[in-house]
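Visitor: when you get a sec, could you give me coordinates for this:
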Amino acid sequence: MDTFYNRIARYTRLFSYVVLAMTFLALIVFIGQSHADTVALGQNGQSAPPANNGGAGTCKSMYVNNLALAAGQSANNRIYGELCNPRYGASQTVELLVAGLTYDYQYWDWPSTSQNPQGSQDYSAVRYFTGYYNPAGIGYSTFSIDRIGIGLSSHPVSTDVNLASNTYILHQIVSRLKAGLIGNTKFHRVLLIGHSFGSRVSLTEAATYHDVNGVVLTGALHDQNPNVTTIAPAIEASSDPAFASMNLDSGYLTNGPGSIQAAFYYKPGTYSDANVIAYNNQIKQTMTVSELVNLKAALTSTLSRQINVPVLLVVGQEDLLSCVDAVNCSSSATVYQEEASFYSPQAQLQVRVIPNTGHDLNLHYSAHTTYATIMRWALAHVAPRSDLDA
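Guide: As a prediction, this is how the structure comes out:
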């Protein structure tokens, strides 16, 4: 008999089913939105590819648009970057990560192609700097970029891709990070961290514009092996199948066969990983003749003495480009003795030599020693939050 109470019971069950279905649907929508939030749109409406979230709290891929190669020129270039924050949210300090020739942003956030035999989980500086390995969760925000002429960034005519244009674009990015125009976060402090040619660009930016709070230079000393171009022979990028469809002019170059392992890695199989080197060959990027010409010009005492914020130099003891036939890298003390005169007292120069490591410090088994060295120095000189400032 369909009593009043039976009808109430049926309606109650039906209502419960509807609520359950709506909750399930909302959960699906939420998950979809959460995934989509990792992709940021450029100002021109074109979406960037998804970020490789290397264990950071949140990572967003984005284009920084409307950039000029020099003051007074048209702002028609763009830079691709990945902005990552610690688990607790954006830091007040962002580390602007600048890779060297033939490397894109992945140098700082390398995909896990293998496990480090020494127990480290991966080769991601981004994961380390954002605090993934720190039990207290203390970390920095990071913004790793493809420099001009690299990867997903603009590729102007090769003669315009040089130290000057790299520096001016980096200055514009520093300004926008501080103004809150990148990732909707206004960063109080910017710490430049460069590698190789990226170190030269970072040094030049800091010495010229005085708008950053610290500088970390890896894989770049004032003296260098005079046989660099012989050690790392280059070929025209257009002759490499990886770049054949990009219509790059003859001034764009890339690594020649075998040169990556020979120039950048120390004793593969013992102190570096063959899987990493193989992947490096797959994702190698470009450089220009003009950038190669600028390699030496970027490091002069006149320029580096203009830096008035703390500076850390980190170099691999077996760096074939910086140490062999150039600087005595047997210890941090010997490198400091060589480099100290190039910097002002305001730079408070510190030097660290990483044993059993070649040019690509991020990509050797010692990578986490390099990351920890940089992290300790950074916490002491450019804290991630104001409450940690000295």
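
Visitor: contacts, neighbours, all on C-alpha from now
Guide: Noted.

Visitor: could you measure from the closest residue to Ala298 other than its chain neighbours over to Ala21?
Guide: In space, and not counting its chain neighbours, Ala298 is closest to Arg200: 5.5 Å by C-alpha to C-alpha, 6 or more residues apart in numbering. Computed as C-alpha to C-alpha, to the nearest Å, the Arg200 to Ala21 distance reads 58 Å.

Visitor: more neighbours: which of those two?
Guide: The neighbour count for Arg200 versus Ala21, taken as other C-alpha atoms under 10 Å, is higher for Arg200 (29 against 12).

Visitor: which residues touch the more buried one?
Guide: Listed by C-alpha atoms under 8 Å, 6 or more residues apart in numbering, the contact partners of Arg200 are Gly194, Leu217, Ala220, Leu295, Ala298, Leu299.

Visitor: returning to that earlier point: now the residue nearest to Ala298: which helix or strand?
Guide: Using DSSP states H and E, the secondary-structure element containing Arg200 is helix 197-209.

Visitor: to compare against the first, here's another:
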Amino acid sequence: MHRAIRCFFTVLIALAALALVAPRPAAATSQIRVKEVTFPVTLSDGNTYSIAGHLYYQHSYRNKTLQVAIHGGSYNHRYWDAPAVNGHPYSYARFMARLNYAVLAIDQLGSGESSRPPGDLVTLEEAGSGVHQVLASLRGAHNPLGHAFDEIVLVGHSLGSMTATHVQGAYGDADALVTTGMGHVPVPSPFDPADFAALLQQPYFTLPAELRAEHFYNPLLADPDVIALDNAELIDELPRALAVSALASQYDPAVTLVDQVTSPVLVQLGELDPIAPGSTADLEDDAWTSASSVTVQVLPGMGHDFNLHVHNLVSWLPIHGWIAATLCGG
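Guide: Below you'll find the model as predicted:
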């Protein structure tokens, strides 16, 4: 009964916070602190590499629910911390930090400031092992932050959602899982296989600007200046093995381990996302056979890159509300 009452009032407080935050999304960003951290991880080749992260928080990161955010392919942690453009905010990390979370946005191996192992080493399993080591350290005080977190939520986007799902299925490190821009119902790929065949000649590669603009955005709800910023400043490379393993196994539960996730799960699909369309929502929860609960949300008018559309709050606000209701710690 006490937990139920606490949950009820937590949700009420969360809703009140939304009423205060939503009309003024660009306010108070100067109060957010950013701490750069590096986590050592060991891969199957026996070598130690580093996973870089940026921690966003307000006042203190202690005794807060921690969101660990994993970017998708051809991005790094800045997908979660894009700058404001034409007065509109695009930083998920800073938005959530203002709502009293700590947000650790990591660079997946091979991207951003993380180590760059051989491009054919970093498979989905190796990427997942690295994230697992980061999360395991965050449960104790022996980590670069010197603090043990009691509540951890994994939040992924696209390929990062696939990594997060694999990690949660293999290790169960987080208390809850949020996936965005990724589904488990097979759909035709919008990409021409010939385009990928050419790109995969290199151990590290990125997607050409024209493909990113075409497949990552609904142009009716995306600022052209944001798309230009994306291709100029947010773009990054990804390891060939990670791309190949993801492309070959996206719908294979033996690799994704989606059927082994036991925590609560929130899945967000973009209505107009050509990669993981909202039209598959009615079948999506069938993949999560072991999850304690599954919530599937379809975001109206949304393309693939949720954070970088002008109506990004239709993603961010429900994530906050779901975490608050699910963990009663948001």
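
Visitor: so what number do they get for TM-score?
Guide: Here the TM-score for the pair of chains, by TM-score structural alignment, normalised by the length of the second structure, is 0.83; 298 aligned residues with a C-alpha RMSD of 2.4 Å.

Visitor: aligned partner of the residue nearest to Ala298 of the first structure in the second structure?
Guide: In the second structure, Arg200 of the first structure lines up with Met162, judged by TM-score structural alignment.

Visitor: what's the answer for Gly316 of the first structure, then?
Guide: By TM-score structural alignment, Gly316 of the first structure lines up with Gly270.

Visitor: how about Val157 of the first structure?
Guide: Using TM-score structural alignment, Val157 of the first structure pairs with Pro118 in the second structure.

Visitor: check Thr254 of the first structure too.
Guide: Match for Thr254 of the first structure (TM-score structural alignment): Thr206.

Visitor: its match: neighbour count?
Guide: With other C-alpha under 10 Å as criterion, Thr206 of the second structure counts 19.

Visitor: in three-state terms, label Ser74 of the second structure for me.
Guide: Taken by DSSP: H, G, I helix; E, B strand; the rest coil, the conformation at Ser74 of the second structure corresponds to coil.

Visitor: leaving out sequence neighbours, find the closest residue to the aligned partner of it in the first structure.
Guide: Taking TM-score structural alignment, Ser74 of the second structure has Thr102 as its aligned residue in the first structure. Nearest residue to Thr102 of the first structure, sequence neighbours excluded (C-alpha to C-alpha, 6+ apart): Gln285, at 4.1 Å.

Visitor: count the neighbours of the one you found for me.
Guide: Neighbours of Gln285 of the first structure (other C-alpha under 10 Å): 23.

Visitor: what segments of the stretch 51-200 of the first structure are helices?
Guide: 125-129, 163-179, 197-209 (DSSP state H, counting those that start in this stretch).

Visitor: pipe these into a markdown table and attach distance to Ile150 of the first structure per row.
Guide: Listed next are the helices of the stretch 51-200 of the first structure as a markdown table, based on distance: least, C-alpha to C-alpha, whole Å:
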| stretch | distance to Ile150 of the first structure |
| --- | --- |
| helix 125-129 | 19 |
| helix 163-179 | 11 |
| helix 197-209 | 12 |
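
Visitor: tell me which of those sits most buried.
Guide: helix 125-129 (a mean of 27; mean count of other C-alpha atoms under 10 Å).

Visitor: so where in the second structure does that one end up aligned?
Guide: By TM-score structural alignment, helix 125-129 of the first structure lines up with residues 92-96 in the second structure.

Visitor: and the matching stretch against the first structure, how far off on average?
Guide: Aligned to the first structure and superposed, stretch 92-96 of the second structure gives a mean residue distance of 1.2 Å (mean C-alpha distance after the TM-score superposition for the first structure).

Visitor: where is the longest helix in the second structure?
Guide: For the second structure, the helix that runs over the most residues, judged by DSSP state H, is helix 2-21.

Visitor: returning to what we had before: identify all contacting residues around the match of helix 125-129 of the first structure.
Guide: By C-alpha under 8 Å, 6+ apart, stretch 92-96 of the second structure touches 25, 29, 32, 56-57, 80-82, 102-103, 105, 307, 316, 320.

Visitor: could you pull out the strands for the stretch 1-150 of the first structure?
Guide: 58-67, 77-85, 93-98, 141-145 (DSSP state E, counting those that start in this stretch).

Visitor: what does Ile169 of the first structure correspond to in the second structure?
Guide: By TM-score structural alignment, Ile169 of the first structure lines up with Gly130.

Visitor: can you get me a residue count around the residue nearest to Ser112 of the first structure when sequence neighbours are not counted?
Guide: Once flanking residues are discounted, Ser112 of the first structure sits nearest to Asp122: 5.6 Å by C-alpha to C-alpha, 6+ apart. Neighbour count for Asp122 of the first structure, taken as other C-alpha under 10 Å: 22.

Visitor: residues touching Asp122 of the first structure, list them.
Guide: Contacts of Asp122 of the first structure (C-alpha under 8 Å, 6+ apart): Trp110, Pro111, Ser112, Ser114, Gln115, Asn116.
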